[in-house]
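Sequence plus the predicted model coming up.
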Amino acid sequence: MRSHRKYDPNFKREAVRLVIEDGMGIREVERSLGITYGVLKGWVQKHRDHQDAAFVGSHAPESPEAELKRLRKENERLQRERDILKKAVAIFSTDPHRYSGS
């Protein structure tokens, strides 16, 4: 069974912009962005047919409260990732030969 990946409307617009405005090839953009083969061609055609209305989001914009909650959660995750990276840097910088295999 083949799964269908959902792409954000902004992602679609940016991918189409790379083809139309920057002159990149469809296959090149698909490869560089990890888009399934043939999908971008459909997006480009949809853009040509509908211009700005081509990739309107399918869901209502989030409320300010929901956005704040989402951003706080993301901020917490990013802080945890930063802390882990700081610890890793501290460990690896104490003895550079310890982990290099030398």
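Noted; the coordinates are in hand. Residues are numbered from 1 along each chain as shown.

hey, let's count contacts and neighbours off CA atoms from now on
Will do.

In what element of secondary structure is the residue lying closest to Ala53 once chain neighbours are set aside found?
Closest residue in space to Ala53, ignoring its immediate chain neighbours: His47 at 7.9 Å, by CA to CA, 6 or more residues apart in numbering. Following DSSP states H and E, one finds His47 within helix 39-50.

Next up, a structure to set beside the first:
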Amino acid sequence: MKQYDKEFKLMIVDLLESGQSAKQVSEDYKLNANMIRRWLREQRSNKESFTGKGNPSLSDSEKELHVLRKELAEVKLERDILKKAVGIFSRND
């Protein structure tokens, strides 16, 4: 999937806001018309849009929470694997 930088997306949104149709812009730049309409909606609803690679910008506490949840999921998976291994080894004895 092709990634577009913030400046490019803002340029496309500016073209739409200047009166050009989504169809015309999509043909000129070989983009999907639905995608550029979504970019326009995102820009209108949130001036801090296009923070990078489709991910919203997170506060420090939100980033920490995300890291901790990921780590917890990994630890749970390791625990479950170890439980299964103990069960397998105890049956063979």
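That came through fine. Predicted model, so just to flag it, every value in this text is computed and none were measured.

Any chance you could compute the TM-score here?
Put the two chains on top of each other and the TM-score (TM-score structural alignment, normalised by the length of structure 2) is 0.52; 53 aligned residues with a CA RMSD of 1.3 Å.

Read off where the next helix-or-strand element following the helix holding His47 of structure 1 ends up in structure 2.
The element immediately downstream of helix 39-50 of structure 1 (helix or strand, assigned by DSSP H and E) is helix 64-94. Under TM-score structural alignment, helix 64-94 of structure 1 has no counterpart anywhere in structure 2.

Distance from the chain centre to helix 64-94 of structure 1, please.
Computed by CA atoms, centre = their mean, to the nearest Å, the separation of helix 64-94 of structure 1 from the middle of its chain amounts to 18 Å.

got it, and stretch 27-47 of structure 2?
Centre-to-centre, stretch 27-47 of structure 2 and its host chain are 16 Å apart (CA atoms, centre = their mean).

if we can go back for a sec, so what corresponds to the residue nearest to Ala53 of structure 1 in structure 2?
Using TM-score structural alignment, His47 of structure 1 pairs with Gln43 in structure 2.
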